[in-house]
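Asks: 3D, please:
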Amino acid sequence: MSASTAKPAGVYAHLLPPSWKRKIAEWLQEDCPSFDWGGFVVGEDTKRATLFCKSEGCLAGVPFFDEVFRQLDCTVTWHYNEGDWLGSSDGSAVKIAVATVTGASRKILLGERVALNTLARCSGIATASARFLAKARTAGYTGIVAGTRKTTPGFRDVEKYGMLVGGVDMHRYDLSSMVMLKDNHIWSTGSVTNAVHAARSACGFSLKIDVEVQSYDEAVEAITAGADVVMLDNMDGDTLISNATRLKAEFAGKHKFLLESSGGIDIDNVQQGGHVDNAIDIISTSSIHQSTKHVDFSLKIDPSS
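Replies: Got it, this is the predicted structure:
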């Protein structure tokens, strides 16, 4: 694995909504709701602290780390760029000085845990994303790899941001970003066609409609009804590839649509037959952000500073 696996991340901070800085203020307040006893001990002397990376991974979450310390009147100097791969490719132990934080002792320590937790989680997701994408590409897959909306409430910006830095697609960001019609929507309206027509009557031309289907016949119905994306959900190996190939052939030149494969896909099985086939336009997975291992960072004050 190398830094070139991930997309260059330099301007992703520009995507963040106006609300993201308020969230960081709330996180700081949550972590210190009353007296800061440890801060009283160390005082206001200006110190330097080094951010160390102690495990291999993709650096992601720089804007969040920076904002924590900006709100605490500290400065951060980075020695690596967001999206860089930190550590050795053989997975051996590493300890890399990634950044320097300068400010009052108590303020460095006040922001330490919020900043580290956010950076570690975001970098972990970017790392898992980059690894998953690399494995899919090695298997010959040329389509889109996407994360899902199974994110942590209140932490979605960080987790979706990590996917971007890791090089994968975020899929829909929230319920307002794209219409996704799953089994409950279809059962509630009586049919795939009813669900698609009801959705189109409200969302108009500007939003795509993604329909989860359980069979070939449901996929045909979804495409005929006007779905933009058809999710072939939890289909096994040969059935998935056979259905995808057949649908592309049957509707060639008649309807424009994308085929999505979802359900139980992770880094351990993505190279197996049944998941990687270029008749499938999108592989969506929650494995890159649920139960994902963090990248290990620590922040150490230089006693001589």
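Asks: C-alpha only now, for contacts and for neighbours.
Replies: OK.
Asks: in the stretch 51-200 of the chain, which spans are strands?
Replies: 57-58, 75-78, 85-86, 96-104, 144-146, 179-181 (DSSP state E, counting those that start in this stretch).
Asks: one more to line up against the first:
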Amino acid sequence: MTDALSLPPLPRLLVEPVVRAALLEDLGRAGDLTTDSIVPAQARFSGVIAARQAGVIAGTDAAALAFALLDPEVAVSIARPDSSQVAPGETVMHLSGPARAILSAERVALNLLCRLSGVATATASLVEAARAHGPARIVCTRKTTPGLRALEKRAVRAGGGSNHRFGLDDAVLIKDNHVAVAGGVGPAIRRARAGTGHLVKIEVEVDTLAQLEEALAEGADAVLLDNMAPDALRRAVAMIDGRAISEASGRITRETAGAVAASGVDLISAGWITHSAAIIDLGLDVA
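Replies: Model prediction:
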């Protein structure tokens, strides 16, 4: 698992628009009617966000920012930084300051923290399942929650995984429909190379060993071995023989990750660690 101290925070410039939009959505047109009518303006609050189930933490910066945006006087102390494993009952962060701000930001902070910790925990489970069988790294995909991609991809790193491309503009990934339109793997790779800069990597998805042979002949930088059984993956890795990065993809679960990793692929990509990860239950309690 990633060392908590080695995972740099995202720039606030990236995180703040997401948190601000979530707060605006929750506060609506009139603010927090419940808190503002019940809690005196001068009231203070001291509490903790604690784990109610085991997991891996991610998103503490976003959660802390939710409180700070409502009132910079809210003091936040992180007890368990991102990538930390927590057990039920462990404190993740301490909070103190104006009660209204803490109570009004509570749901947004927890939504982000629980969601991102769920992504980190799902990733960690897949990393653990593959680790004993081969050196393959677990990578995410673009199947992320709209608006949360940067945060969810960082949560993948908090869980010990690595990131695939962040968007359509940072690498070429030739999929089956691109191949169909181009008239084959070879023409698709040649067109991609002609249409992009010399620093742009080209990966191509292949379904068969014949397509793989064509991709290797064209000098693809990486090949995505889609929905191949472990035996086919082993043959594919042998064919590649270090000439390209090998990536296995296609409904890979905790139960199948070991066999996939044992094939010798370099990467295992999984969409579910972002799009279907269950949240980790965390809650705010009065200290």
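Asks: superposed, how do the two chains score by TM?
Replies: Here the TM-score for the pair of chains, by TM-score structural alignment, normalised by the length of structure 2, is 0.93; 282 aligned residues with a Cα RMSD of 1.6 Å.
Asks: hang on, the earlier thing: nearest to Gly162 of structure 1 among the strands of the stretch 51-200 of structure 1 would be which one?
Replies: Ranking the strands of the stretch 51-200 of structure 1 by proximity to Gly162 of structure 1 (Cα to Cα) places strand 57-58 first, at 9.2 Å.
Asks: mind reading off the mean deviation between that closest one and structure 2?
Replies: Compared with structure 2 after fitting, strand 57-58 of structure 1 deviates on average by 0.7 Å (mean Cα distance after the TM-score superposition for structure 1).
Asks: can you give me the stretch of structure 2 that that strand aligns onto?
Replies: Using TM-score structural alignment, strand 57-58 of structure 1 lines up with residues 55-56 of structure 2.
Asks: what sits up against the matching stretch?
Replies: For stretch 55-56 of structure 2, contacts defined as Cα atoms under 8 Å, 6 or more residues apart in numbering pick out 82-87, 117-118, 120-121, 124, 158-159, 280.
Asks: give me the buried subset of those residues.
Replies: 82-86, 117-118, 120-121, 124, 158-159, 280 (16 or more other Cα atoms under 10 Å).
Asks: could these be laid out in JSON lines, adding distance to Leu27 of structure 2?
Replies: Formatted as JSON lines, those follow (distance: Cα to Cα, whole Å):
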{"residue": "Asp82", "distance to Leu27 of structure 2": "27"}
{"residue": "Ser83", "distance to Leu27 of structure 2": "30"}
{"residue": "Ser84", "distance to Leu27 of structure 2": "31"}
{"residue": "Gln85", "distance to Leu27 of structure 2": "32"}
{"residue": "Val86", "distance to Leu27 of structure 2": "31"}
{"residue": "Ser117", "distance to Leu27 of structure 2": "24"}
{"residue": "Gly118", "distance to Leu27 of structure 2": "25"}
{"residue": "Ala120", "distance to Leu27 of structure 2": "28"}
{"residue": "Thr121", "distance to Leu27 of structure 2": "30"}
{"residue": "Ala124", "distance to Leu27 of structure 2": "34"}
{"residue": "Ala158", "distance to Leu27 of structure 2": "30"}
{"residue": "Gly159", "distance to Leu27 of structure 2": "32"}
{"residue": "Ile280", "distance to Leu27 of structure 2": "24"}
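Asks: and of these, the nearest to Glu213 of structure 2?
Replies: Ala124 (33.4 Å).
Asks: aligned against structure 1, show me the partner of the closest one.
Replies: In structure 1, Ala124 of structure 2 lands on Ala130 (TM-score structural alignment).
Asks: quick one: contacts for Gly167 of structure 1?
Replies: Thr5, Ala6, Lys7, Ala126, Ser129, Ala130, Leu133.
Asks: 7 Å - rerun?
Replies: Ala6, Lys7, Ser129, Ala130 (Cα atoms under 7 Å, 6 or more residues apart in numbering).
Asks: same deal with Pro17 of structure 1?
Replies: For Pro17 of structure 1, no contacting residues are found, by Cα under 7 Å, 6+ apart.
Asks: tell me which element it is part of?
Replies: Taking DSSP states H and E as the definition, Pro17 of structure 1 sits outside all helices and strands.
Asks: counterpart of stretch 172-188 of structure 2 in structure 1, which residues?
Replies: On structure 1, the counterpart of stretch 172-188 of structure 2 by TM-score structural alignment is residues 179-195.
Asks: so how far is Glu90 of structure 2 from Leu10 of structure 2?
Replies: 25 Å (Cα to Cα, to the nearest Å).
Asks: revised request: answer the last question for Ala136 of structure 2.
Replies: Computed as Cα to Cα, the Ala136 of structure 2 to Glu90 of structure 2 distance reads 32 Å.
Asks: looking at these two, which one has more neighbours?
Replies: Ala136 (25 against 18; other Cα atoms under 10 Å).
Asks: please say which position in structure 1 the more buried one maps to.
Replies: In structure 1, Ala136 of structure 2 lands on Gly143 (TM-score structural alignment).
Asks: show me what contacts that match?
Replies: Per Cα under 7 Å, 6+ apart, neighbours of Gly143 of structure 1: Asn278, Asp281, Ile282.
Asks: mind doing that once more with 8 Å?
Replies: Asn278, Ile280, Asp281, Ile282, Ile283.
Asks: counting neighbours, what do you get for the residue nearest to the first one when sequence neighbours are not counted?
Replies: I take that to be Asn278 of structure 1. Closest residue to Asn278 of structure 1 apart from its sequence neighbours, by Cα to Cα, 6 or more residues apart in numbering: Tyr141 at 6.0 Å. Tyr141 of structure 1 has 23 neighbouring residues, counting by other Cα under 10 Å.
Asks: what does Met163 of structure 1 give?
Replies: Met163 of structure 1, neighbours per other Cα under 10 Å, totals 29.
Asks: any idea how far the counterpart of it in structure 2 is from Met239 of structure 2?
Replies: If you follow Met163 of structure 1 across to structure 2 using TM-score structural alignment, you land on Val156. Using Cα to Cα, Val156 of structure 2 is found at 30 Å from Met239 of structure 2.
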